[in-house]
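Visitor: Structure here, sequence nowhere to be found:
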């Protein structure tokens, strides 16, 4: 008997549909001699830090051990994992099926976490003593599922994926559990009551927003001038912009003309003068089709055009893949497509006519024989770009977000089967009384793939096309070098330097992916450019959501801004923790582990060294966190009758009630009822401190 273990029920149902369902039991589907069962996400979770600390450590009222410096760092000698509270029943079902099986087929999602998700329970709970094959598929439509079933591979080939996921999970646990406790305790010593959660990716991401916000708030606009002139040629009129000489009077260090008097003098001297064409070049250019979409690409586009959050985009892409089966696997950082799937184009295009009939004319205009540069096996990572499937679905069943994002994915796929965009680029340079002017313009000769986007194309325009600021958005008359022109009128154009834009959820995920752009050191920048940034396409949305949930980031319209608490926390952390460099280095090591060339233990040794060093530094001194609740004042008047330490007035469980507690807690557990704002010292309540079970 073959036992298929899928990552989630939807994958199990898709596999069972292809194998041929013959029966059904609680938690599994029978398919002849095969059985298909499922997990639902990670069934195991890492043990709580309390598991590894001293058994006799004091506990708070909620039963959790109280955080103490002496317990840090927490570095497990043997890592422990426990079934999730809601997972035990299904794990028991899978365990019984596993015992009867001759062969296991691992059907986790095609990535690191999907690999670990099935490998870990099989290894830790079931014994891992049976041959395991790997089902690796990026879509849930019947054609893709059948293709995956027909190409099972030995699961050992993917061991690096599981090791990388496990190493990442342990590293994140070490950093999160240790540094969050160490810096939170440091803040408490400074009188601030704030949970300072530190994360390997979360903290550098927050730092990006804090730095951007401060740059904007400290920005001082610098006024400068440009000069634009209207010229008359025998072939027609056109506009051109002035370009200063290197030694031009009135320029600042950035080459901007900031001297108004110099600008006015130039305008006056140039108007009415005769000019000469010093260069006239006209050449045909092309722009290739855009690549298909990675998850980051979809997030940026959906944030820009629809205002969707990163979490909304991820959830929507997941439902298009998992529920509707209309698109391929979404958690991808790759926008290229495997050449083997090029042959699927006619079937996908035909299916799209039924899914999006409003795009039928565009679909009919697509030529499946055109092979864009997007089809490139050498660029494929664990996944490929997000594309439509051959599933004959019903778009009327999609919600508005699903329709909008599905439309984006479809149009980018259709663009692959339209010709390249062609245009005639014209560049003109002029001399007027020794001053240089330039103009350029484009004439589209074949719209090509841009037809796939209609009037409101969501793709970027070509380099060289003007935006109205450089006199590029115009049709230029036919000219030749040496022709005379008349400068009809020169005009001063006043501008101001602009601050960078605030991050949106889309641009922040893009910044996380292209983190090298935010690093100054040349060696680090090169290393980061060659990597995949910080976080992964699958985790970036959840990281942003967590930062918002912790009140480190907040929404401001479409923008994301850092809060006072978020900024203060960044200020309290050392550079090594908030810099993206270390995180990116670890991502590179994880990639090496995934590909079979990295050492998991060496990776963990580096993590432990970092943790010991940073915890030691955090345990020294104190810090005050702005935006955090300040610790209650310890009374210098009222003393505990048991230990003579000052008392603290605290809020009671009921509204508008109070009590007094000893500041020596947990060593001293005395508390006193409040009477008209004072402690009733005659009625001390001495609670017995809780201890660990079995201690």
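Guide: Perfect, thanks for sending it. Quick caveat, the model's predicted, so the values are computed rather than measured.
Visitor: only C-alpha atoms for contact and neighbour calcs from this point on.
Guide: Noted.
Visitor: what's residue 673 in contact with, if anything?
Guide: For residue 673, the contacting residues are 658-660, 679-680, 683-684, by Cα atoms under 8 Å, 6 or more residues apart in numbering.
Visitor: what are the ranges of the strands in the stretch 201-350 of the chain?
Guide: For the stretch 201-350 of the chain, the strands defined by DSSP state E, counting those that start in this stretch cover 223-233, 236-243, 274-287.
Visitor: export the ones you listed to a markdown table and tack on mean neighbour count and distance to residue 116?
Guide: Formatted as a markdown table, the entries for the strands of the stretch 201-350 of the chain read as follows, by neighbours: other Cα atoms under 10 Å; distance: least, Cα to Cα, whole Å:
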| stretch | mean neighbour count | distance to residue 116 |
| --- | --- | --- |
| strand 223-233 | 19 | 56 |
| strand 236-243 | 19 | 59 |
| strand 274-287 | 17 | 42 |
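Visitor: nearest to residue 101, of the ones you listed?
Guide: Proximity to residue 101 (Cα to Cα) singles out strand 274-287 among the strands of the stretch 201-350 of the chain, at 54.7 Å.
Visitor: can you list the residues that contact the closest one?
Guide: Under Cα under 8 Å, 6+ apart, the answer for strand 274-287 is 420-433, 462, 479-487.
Visitor: Check it against this one:
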């Protein structure tokens, strides 16, 4: 079969969307298989033959993975400090097919050999570029194929948008710098993770710990954030403070005002003195002002802001939200999910009427018809902003003109309905007027003491009729009390006063939402002014596409765990997580290195920084880290192990990852039996084992004869 153009999509849903617009599609499947019970299992769809020599096939995300160290050299099967650092040469890096998708990959390789022009249809981001490039390399795409290769950019599975993308494909080579930034990240993460995990695990083993100490470029600084927050909470000691509340009255309208101090009042005697002062003389009105304030609707969602809201409102994990919105995207209900943006191109406003019509037909949420009917399409919020969108591939997450179609996933998942509901509500809110409030501030001066009260009265609900007040930060000093009209300079007597005692509270444990926020605003926790300034320019720890997976990885590795707290679910570090984070030197667990690497990756993407220079610099840093661990410059401090000691004073640890578990000394390598997970007797030498076996057989024979 001769192929004119071969489209390789990142996912089946994207591949099918492309094939539909190319037309004349005939689906080909993988070969049927015979199951263990003899039944025939039909082969899964593998590619689609379209008209005019076009063929569309697809990946299932990444089809290959970085080889393990032992694939480079058998000696790496055993973790040994002396073998570190491990660093493949520039042309030695290996990728291995994932078992679960190996058959599909073989089909793609066969198709590549028959294709004249290759078209990369990965997601429109650096990982999408790399994912398809890995397939090209594995299939040994020829220089001529690479020269003529094209890149199609699709972030909206709406048929019209797919057609537009097909008509505006670009040369593949334009995206090589972006692909190289993803490749650099992948290789740098491998170098750091493999080397530091191995040396920390080896050092831990010497100190009597059998756990694998997993260290990662992003994972470790993130774990440290959680551990440090937990230690702050653990070591927190509450402090008592005192507020003074004065009650005043004007024209029969009483109201309360709070004593204003630069810092919390920690001495009760100082508060008592204010109470005594209020009993004498009058207070003078030094400020009385009411202003009408407008609050614009909150912007449409980025993945981060959506994950934060679903965490706070519904207790969803970041990974759950990402998986849901990904499926909504694949069902052609919402736009591309892995986006950092909260803005839209102005041209997308032309789709509003069609989107509203689709929302009206949404079968699961009839109440939204009233929302749409109450919207004013002539209004324009700040969401449509070409200046903010300059150079961006993906918009905020919004409903598509196909959002009204039926979806089995939506029908069956209550969580999906909640996420879909929030995305639509936030979009429709852009066509509601601003909310308006009357904000009043009253300040009274009594002697040298200042008292203040504030009040807010909602005058126009606007977009709050859809979203309520969830998005807005409530002023902690604002009250719902009715405030009188006052004149500047007038005097009021204090009718009553009281002291309210309070206690400081510890910082709150992280949730998925607040941890995501910390990751995206990592500069806030860095003290060094030079690094803080630089980090404000970067995306923080991880990206929109990777943050949820990093948090999930910490959970799966047993370093953090979910702890229910009312309606929320807190994330707290486990004893193992604390032990690892506190054992590592500061410059390994510090987020500065991670964020600075990310900044350099961004420069590779823009063509400002060479790929090879970056990799040389990373390799040099890994060598420095390993040498520092080996020489003791980096202290890897762990609590005293409770593991059993061998006769040689080494620690006896369980080798549970062997085919048959056993126990072994970390120093003399003496082996011991495993008895249902418990340390047993030492293995005998071969001669003693043979003698013992003969004796046991002789005894068994004698017992049998006696019977």
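Guide: Noted; the coordinates are in hand. Note that this is a predicted model, so its numbers are computed, not measured.
Visitor: so what number do they get for TM-score?
Guide: Both chains were compared after superposition, and using TM-score structural alignment, normalised by the length of structure 1 their TM-score is 0.87; 649 aligned residues with a Cα RMSD of 2.9 Å.
Visitor: ok, and the most crowded of the contacts of residue 673 of structure 1?
Guide: Counting neighbours by other Cα atoms under 10 Å, residue 660 comes out on top of the contacts of residue 673 of structure 1 with 27 neighbours.
Visitor: pretty sure that residue is touching residue 648, no?
Guide: Yes - proximity of residue 660 of structure 1 to residue 648 meets the contact threshold set by Cα atoms under 8 Å, at 5.4 Å.
Visitor: returning to that earlier point: adding distance to residue 389 of structure 1, write the strands of the stretch 201-350 of structure 1 out as CSV.
Guide: Conversion of the strands of the stretch 201-350 of structure 1 to CSV gives the following (distance: least, Cα to Cα, whole Å):
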stretch, distance to residue 389 of structure 1
strand 223-233, 51
strand 236-243, 48
strand 274-287, 27
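Visitor: residue boundaries of the strands in the stretch 401-550 of structure 1?
Guide: Secondary structure of the stretch 401-550 of structure 1 (DSSP E, counting those that start in this stretch): strands at 421-432, 435-446, 484-496.
Visitor: want to throw the ones you listed into CSV with mean neighbour count and distance to residue 406 of structure 1?
Guide: Formatted as CSV, the entries for the strands of the stretch 401-550 of structure 1 read as follows, by neighbours: other Cα under 10 Å; distance: least, Cα to Cα, whole Å:
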stretch, mean neighbour count, distance to residue 406 of structure 1
strand 421-432, 20, 24
strand 435-446, 19, 27
strand 484-496, 17, 40
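Visitor: could I get these as a markdown table with distance to residue 29 of structure 1?
Guide: A markdown table is the format used below for the strands of the stretch 401-550 of structure 1 (distance: least, Cα to Cα, whole Å):
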| stretch | distance to residue 29 of structure 1 |
| --- | --- |
| strand 421-432 | 50 |
| strand 435-446 | 54 |
| strand 484-496 | 66 |
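Visitor: Specify the stretch among those strands that is closest to residue 374 of structure 1.
Guide: Relative to residue 374 of structure 1, the nearest member of the strands of the stretch 401-550 of structure 1 by Cα to Cα is strand 421-432, separated by 15.1 Å.
Visitor: Could you tell me where that closest one falls in structure 2?
Guide: On the basis of TM-score structural alignment, strand 421-432 of structure 1 is assigned to residues 435-446 in structure 2.
Visitor: so how far does that stretch sit from its counterpart in structure 1?
Guide: Between stretch 435-446 of structure 2 and its aligned partner residues in structure 1, the average distance after superposition works out to 1.8 Å, using mean Cα distance after the TM-score superposition for structure 1.
Visitor: Return the residues in contact with residue 185 of structure 2.
Guide: When contacts are counted by Cα under 8 Å, 6+ apart, residue 185 of structure 2 touches residue 601.
Visitor: which one in structure 1 is aligned with it?
Guide: Taking TM-score structural alignment for the superposition, residue 185 of structure 2 sits opposite residue 168 in structure 1.
Visitor: element containing that match?
Guide: helix 159-189 (DSSP states H and E).
Visitor: Any buried residues in that helix, and which?
Guide: Of the residues in helix 159-189 of structure 1, those buried under the neighbour-count criterion (16 or more other Cα atoms under 10 Å) are 159-168, 170-189.
Visitor: which ones are touching the spatially most central residue of structure 2?
Guide: The residue lying closest to the centre of structure 2 (Cα atoms, centre = their mean) is residue 547, at 1.9 Å. The contact partners of residue 547 of structure 2, taken as Cα under 8 Å, 6+ apart, are 516, 519, 541.
Visitor: Could you report the neighbour count for the alignment partner in structure 1 of the first one?
Guide: With TM-score structural alignment as the criterion, the equivalent of residue 516 of structure 2 in structure 1 is residue 509. Here the number of neighbours of residue 509 of structure 1 (other Cα under 10 Å) works out to 29.
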